[in-house]
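K.L.:
any chance you could fold what I've pasted below:
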Amino acid sequence: MFVEKTPGQHATTATAQARSTAIHVQGLEKSYGKLEVLRGVDFDVARGSIFALLGSNGSGKTTTVRILATLLKADAGTVSVNSFDVATQPANVRESISLTGQFAAVDEILSGRENLVLVAKLRHLKDSGAIADDLLERFSLTDAAARRVSSYSGGMRRRLDIAMSLIGNSPVIFLDEPTAGLDPEGRIEVWHAVKQLAGHGTTVLLITQYLDEAEQLADRIAILHKGRIIANGTLAELKQLLPPATVEYVEKQPTLEEIFLAIIGGHDKSDATGTNN
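P.N.:
Next up is the predicted model:
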C-alpha cells in the first residue's frame, strides 16, 4: 500500500535521519595537482557505531580523516560531523571529535595517571583526578596508574592514548591505524578498548588496512580503493558479494589467535603455580 507523505513528513524524516547520523560524507573530492586522491566519496556513520574505512596504502584513508578532522580542506563535497558542517563550522566539529593518530601521543616521563590528569586540566575540567581514575579503570590500567609510561607495553600505551582522547566526552572519535606496530596481544587489548567505546555510546570511525581488525570490530565496513568507495555494508552483506563455495567436509581448526592466547595463558598459569613443564 502506497501512502503519500506531506512535505512536513519528509522534513521530519530527514531531521530524524540527520540526528541518527554522526558522520555524513557526500561527493567528497580532493586532488594534489593532477593526482586525484578522493574522487567522490560517499558514506554515513550511525551514532554509537563502529564504522571501518578499509583500504590499502594510498587509497585515500588518511586524507579522508584529515578532512573530517578539519585539518585539510576538501575541493568539493559535503561533510558533516555531529551535525556540524566541516567547511562552515570547523570549531564546532573540533569540539565534537577526538583524533588518535598512528602513534601513541603520550608523555613517557609521566605516569599513566599523570598523563590523564594533565589533559583534563588542559581542557579546564573539574575533578581531573576523578576523571583520570575513571578512565584508568575503564581501560584496565588502574594497576599501572602510578608507573611511568616508559615501562608500559605497546598495547597499554595505545589504550592510554585512546583514554586521553576521550577526556571531555567527545561524541565522535577517529582512530587512524590504532594497532599499527603492535604485537598480537597488544592488538587484542586495543580491540577490547575500542569495543568498550561503542558500548558507551561513542561513535568510532576506524581507519585501517587490516582486514581482521575490521572484521572483528566494525558494525559496517566501507572499502576505499583509488579514491572511491567500491563497497559499503555489514560483514554479512559484503560476504554476499562473493558466490558461496561448495564444501563437502569442513574440519574446524583453531585460529592463530586462539593458539597464541591458549599458549600464553597456559604459560602464565604455570608461572603462577611455580611449575615449569
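
K.L.:
can we go C-alpha only for contacts and neighbour counts from here?
P.N.:
OK.

K.L.:
buried set for the helix or strand hosting residue 38?
P.N.:
Assigned by DSSP states H and E, residue 38 belongs to strand 35-46. Using 16 or more other Cα atoms under 10 Å as the burial criterion, the residues of strand 35-46 that qualify are 37-46.

K.L.:
and of these, the nearest to residue 56?
P.N.:
residue 37 (12.9 Å; Cα to Cα).

K.L.:
circling back: any chance of the buried residues of strand 35-46 in CSV, plus distance to residue 71?
P.N.:
Output for the buried residues of strand 35-46, formatted as CSV (distance: Cα to Cα, whole Å):
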residue, distance to residue 71
37, 16
38, 15
39, 19
40, 19
41, 18
42, 19
43, 19
44, 20
45, 20
46, 23
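
K.L.:
can you list contacts of stretch 8-23?
P.N.:
The contact list for stretch 8-23, computed with Cα atoms under 8 Å, 6 or more residues apart in numbering, reads 44-47, 79-83, 172, 203.

K.L.:
please enumerate the helices of the stretch 151-277 of the chain.
P.N.:
Assigned by DSSP state H, counting those that start in this stretch, the helices in the stretch 151-277 of the chain fall at 154-165, 184-199, 211-217, 235-239, 256-273.

K.L.:
closest one to residue 90 among these?
P.N.:
Using Cα to Cα, the helices of the stretch 151-277 of the chain put helix 154-165 closest to residue 90, at 18.3 Å.

K.L.:
coming back round to it: after the strand holding residue 38, next one along is what?
P.N.:
strand 50-54.

K.L.:
what's the neighbour count on residue 68?
P.N.:
26 (other Cα atoms under 10 Å).

K.L.:
got the contact list for it?
P.N.:
With contact taken as Cα under 8 Å, 6+ apart, residue 68 is in contact with 79-81, 86.

K.L.:
okay, which residue is most central for the chain?
P.N.:
residue 206 (3.2 Å; Cα atoms, centre = their mean).

K.L.:
here's the other one to compare against:
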Amino acid sequence: MIDAHGLRKTFTTRGRRGAIQTVEAVRGVDLAVETGEIFGVLGPNGAGKTTTIRMLATLIAPDAGTATVAGHDLLTEPGRIRARLGYVSQAGGVEENTTPRAQIMMAARVHGLARASEATADVLDRFDLSEVADRPARTLSGGQRRRVAIALGLVHSPPLLFLDEPTTGLDPQNRANLWNRIRELRERGTSVLLSTHYLDEADALCDRLAIIDHGLVVAQGTPSELKREVSGDVVTLRVGDPEPAAEKLKPYARETRVDDEVLRVYVDDGERALPAMLRVLEEHGLGLTSISLERSTLDDVFLAKTGRSLRDTGAAA
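P.N.:
Below you'll find the model as predicted:
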C-alpha cells in the first residue's frame, strides 16, 4: 500500500534576528506498509513523524526520495493518491460551529459521491455519531470530535487512512474506545498509517511499526520482533541454590545472572521457554520458591537504538 525510499525534507526558517536556520526534519526515511495492516510511526515530538505523513499524503513535496502510495506515484500522480486516501491531522479539521452531518456531507460531495446522504448516514452510524449528528461540533466531547474527524476521512471509503497522533488529549476511556474503532477499520480491510508518541498505543494497535528519531528510521518490524531483538524476555526465579539452576538452564538462555537467591534468565521467547525451564528444575530437584516473566518494552527498543529513553523526552505514556 505504501513503498517509500529515501524521503527527505528540509525546512528553512528565519530566526528572531533575521538569521537563516535550516532544519532537516526528515533525513532519508524508508517505509513499506502492507495492505490491510495498521502500521505505526513511533517517536518523540519533533522526530519527523508528521512531516513524513504529510509528504506521503501529498500535502508537502519531498526534497528527495520516491514513493508509491495506494498504487500511484507520489511525485507524478498526487491527485490519484488523494482520491484513494483519508487523512486525519493532529488538529482533526472539525469545524466547531457546524454540525457533524453537514461537515461529513460536504466531504462526501467534495469526493464526488453520487449518494452523499447515504454515505454520510452510514459513517455516522459506524462511529456512533447519529445521535449527535445535528449538534454544533463545539458541544461534543473530545472523543466524539475525534470520531467525527475520522468519519470525515473515511466517508469516501478510501483503502488507506492516515491518522496523525489520533488520541492526543483524550482520556483513557476515549482512547480505548478509539483504539477499538481503529481495529475495526483493519477488520474491514482498510490500511492504516498511524503516528504516535505513546508506547502503549503503538504496542496495542500496530501490526508493524517504524521507530523514528531525528528524521531517521532507527528500527522497523513487529512490536514483538523489535522487543525480542533488543533484549528478549526476562524470567526471574527464586531458588534455594541458584548457581546449579543457572547451569541447567543455560541451553534456554541468552544470558543468566545470579544475585543472592534470585536467578534471572534472559530468553528470546519467555512463553515458549518457561514450560521447558520448569521441567528441568523439577527433574533436577531444584526447589523453586517463585517465578515471574517480564517482557521488554518498546521503550527498551528506543533506548537501545538511540541511547535515550522515549519516556525521557516527555512524549511517551
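
K.L.:
just to revisit the earlier point, type out the ChimeraX command that picks the buried ones from the contacts of residue 68 of the first structure.
P.N.:
In ChimeraX, a selection of the buried entries from the contacts of residue 68 of the first structure looks like this (16+ other Cα under 10 Å):
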select :79,80,81,86
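
K.L.:
distance to residue 269 of the first structure added to the contacts of residue 68 of the first structure, as a markdown table?
P.N.:
As requested, the contacts of residue 68 of the first structure are arranged in a markdown table below (distance: Cα to Cα, whole Å):
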| residue | distance to residue 269 of the first structure |
| --- | --- |
| 79 | 51 |
| 80 | 50 |
| 81 | 47 |
| 86 | 51 |
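
K.L.:
can you flag which of the contacts of residue 68 of the first structure belong to strands?
P.N.:
79-81 (DSSP state E).

K.L.:
got the residues you listed as a markdown table, with distance to residue 138 of the first structure columns?
P.N.:
A markdown table is the format used below for these (distance: Cα to Cα, whole Å):
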| residue | distance to residue 138 of the first structure |
| --- | --- |
| 79 | 32 |
| 80 | 29 |
| 81 | 26 |
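
K.L.:
looking at the helices of the stretch 151-277 of the first structure, which is buried most?
P.N.:
helix 154-165 (a mean of 24; mean count of other Cα atoms under 10 Å).

K.L.:
read off where that helix ends up in the second structure.
P.N.:
Here helix 154-165 of the first structure aligns to the second structure at residues 142-153, judged by TM-score structural alignment.

K.L.:
mean deviation, that stretch versus the first structure?
P.N.:
Its matched residues in the first structure lie on average 0.7 Å from stretch 142-153 of the second structure after superposition (mean Cα distance after the TM-score superposition for the first structure).

K.L.:
what about the strand holding residue 38 of the first structure, how far off from the second structure?
P.N.:
With mean Cα distance after the TM-score superposition for the first structure, strand 35-46 of the first structure averages 1.5 Å from its match.

K.L.:
that strand corresponds to what range in the second structure?
P.N.:
Using TM-score structural alignment, strand 35-46 of the first structure pairs with 23-34 in the second structure.

K.L.:
from the chain's centroid, how far away is the matching stretch?
P.N.:
Relative to its chain's centre, stretch 23-34 of the second structure lies at 15 Å (Cα atoms, centre = their mean, to the nearest Å).

K.L.:
who's in contact with that stretch?
P.N.:
Against stretch 23-34 of the second structure from outside (Cα under 8 Å, 6+ apart): 1-13, 39, 46-48, 51-52, 65, 191, 193, 210, 214-217.

K.L.:
give the equivalent position in the second structure for residue 211 of the first structure.
P.N.:
Using TM-score structural alignment, residue 211 of the first structure pairs with residue 199 in the second structure.

K.L.:
rewinding a little: in strands only, show me the contacts of stretch 23-34 of the second structure.
P.N.:
Using DSSP E, the contacts of stretch 23-34 of the second structure in strands are 2-13, 39, 65, 191, 193, 210, 216-217.

K.L.:
quick check: the gap between residue 234 of the first structure and residue 252 of the first structure.
P.N.:
24 Å (Cα to Cα, to the nearest Å).

K.L.:
more neighbours: these two, which one.
P.N.:
Neighbour count, other Cα under 10 Å: between residue 234 of the first structure and residue 252, residue 234 has more, with 15 against 6.
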